[in-house]
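Peer 1: sequence and predicted structure are below.
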Amino acid sequence: METIILPHLPNHPLHVCLFKDVSNAPFLRQQLLEGNTEFEYAFVDASVLLSRNQVLAACFRAINDLLQGRLKSRNVHSEIVFSLSPNNNISESFRRFGVAEASKHILAIKVGGDDASVGEHLKNNVKGSMVPFTDQQLAKMQDESRVRKVYKIDAMGKEAEAFVVGSMALKGS
């Protein structure tokens, strides 16, 4: 697990774990649907992620919206999933970016909390292999055709990342 402090939000640490080959995605999804407070995480299907920068931009926007009283979803964790989307349809955002029954690679993000207890909880409840949260690992998990379809892009790479982050930032403007 990695703890990330965003420069402008030092009081809101991000605890991030990337898992590959997850076998219990239906269980994790069910915990979210039931509103189980022990599972207040942003569980993201890693196959639609381009980069760390994309994820950190979504986290920044969600935390900033929390602090400004502008959340459009239930909590900061669901807002992270919503912030990954290029449009304002919340249910579509959860379908495209949230953990699904068939998700095999999952990024778990917790805003705040004790890093030791978060790491232990995830280790005990996510049945998969923890790997470093790097662009290289995300690239191995990426479903390029889904990414192209979700963001309506032709080319992949740094240009795609700039377009994706820009479309996330402009949403709702």
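Peer 2: That came through, no problem.

Peer 1: for the rest of this, base every contact and every neighbour count on C-alpha atoms.
Peer 2: OK.

Peer 1: tell me how far the residue nearest in space to the middle of the chain lies from residue 80.
Peer 2: Nearest residue to the geometric centre of the chain (CA atoms, centre = their mean): residue 44, 4.0 Å. Using CA to CA, to the nearest Å, one obtains 9 Å as the distance from residue 44 to residue 80.

Peer 1: kindly report the same for residue 49.
Peer 2: 13 Å.

Peer 1: can you pick out the residue with more neighbours from the two?
Peer 2: A count of neighbours by other CA atoms under 10 Å puts residue 80 above the other of residue 49 and residue 80, at 30 against 25.

Peer 1: now name the helix or strand holding that one.
Peer 2: Element membership for residue 80, per DSSP states H and E: helix 76-83.

Peer 1: mind checking how far residue 118 is from residue 154?
Peer 2: 38 Å.

Peer 1: so between those two, which is more surrounded?
Peer 2: Neighbour count, other CA under 10 Å: between residue 118 and residue 154, residue 118 has more, with 22 against 10.

Peer 1: and the comparison structure, right after this:
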Amino acid sequence: MALESIALEHLPASHTVHTALFRNVKNASFLHQQLLAGNKDFEYALIDASVIMSRLHALAAAYRAVNDSLESRLRSRNVHSEIVFSLSPNNNIAESFRRFGITPQTTNLLAIKVSTPSSPATATEIQSHLSKEVDGEQVEFSDEVLQTMTDLARVKKIYKLNSTGGGNNGGKKGVNGTSGLGASGLEDERKELEILVLGSMALRGATN
């Protein structure tokens, strides 16, 4: 499975977002340590995929981070740490890294790399580096795959959300923190939660 390179709408073509999704990662502790050490070879947004609901969820954070970088509004160290921070519903940067960033216990990992004129990494170079350094199975960056990784109960807790299908409605809990709904009901619940999550991310921006 190859790296996916995405040109986000309304952003310069010179700023490309590269994404790679991995499952069954076995060396998260090593990768986490590289970030803590400030190893420039590991300048990625390394995100625990269990708290990502969809492509839109992740790309909305990437869009905001790149846009803030272009407007000189970064709140964190660089555009990659800003992607992790942009997922947060509040302004606590350290908390956003704990909630959304890679930890030694991470098993499903989303890696995002932004190539820019000042840091023009190619897709081939990024793919080669990730293939070498991440001990895990690279899979398609798709909503269908992400849904198998998402811990909905954790997402609801982080964003302080309760959709009509789950939470405190007395419904029976199902897999990954979902309520005991059928396939159609679960899909509706996920869509509703995604809207609420995106709204929570946007609201933080409006209150900065």
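Peer 2: The structure has been received and is ready for your questions. The shown structure was predicted, so the numbers you read here are calculated from the model rather than taken from an experiment.

Peer 1: show me which residues of stretch 18-34 of structure 1 are buried.
Peer 2: Under the neighbour-count criterion of 16 or more other CA atoms under 10 Å, stretch 18-34 of structure 1 has 18-20, 22-25, 28-29, 32 buried.

Peer 1: now intersect those residues with the strands, please.
Peer 2: Counting by DSSP state E, those place 18-20 in strands.

Peer 1: next, the counterpart of residue 202 of structure 2 in structure 1: secondary structure please.
Peer 2: With TM-score structural alignment as the criterion, residue 202 of structure 2 lines up with residue 169 in structure 1. Three-state assignment for residue 169 of structure 1 (DSSP: H, G, I helix; E, B strand; the rest coil): helix.

Peer 1: dump the residue contacts of residue 169 of structure 1.
Peer 2: Residues in contact with residue 169 of structure 1 (CA atoms under 8 Å, 6 or more residues apart in numbering) are residue 61.

Peer 1: cool, residue 26 of structure 2 as well?
Peer 2: 107, 135-136.

Peer 1: could you do residue 146 of structure 2 as well?
Peer 2: 49-50, 52-55.

Peer 1: for structure 2, what spans make up the strands?
Peer 2: 4-6, 16-23, 45-48, 109-115, 137-139.

Peer 1: most tightly packed of those?
Peer 2: strand 45-48 (a mean of 26; mean count of other CA atoms under 10 Å).

Peer 1: what does residue 93 of structure 1 correspond to in structure 2?
Peer 2: So, by TM-score structural alignment, residue 93 of structure 1 is matched to residue 96.

Peer 1: check contacts around its match.
Peer 2: Residue 96 of structure 2 sits next to 84-85, 87-88 when contact means CA under 8 Å, 6+ apart.

Peer 1: lovely, talk soon.
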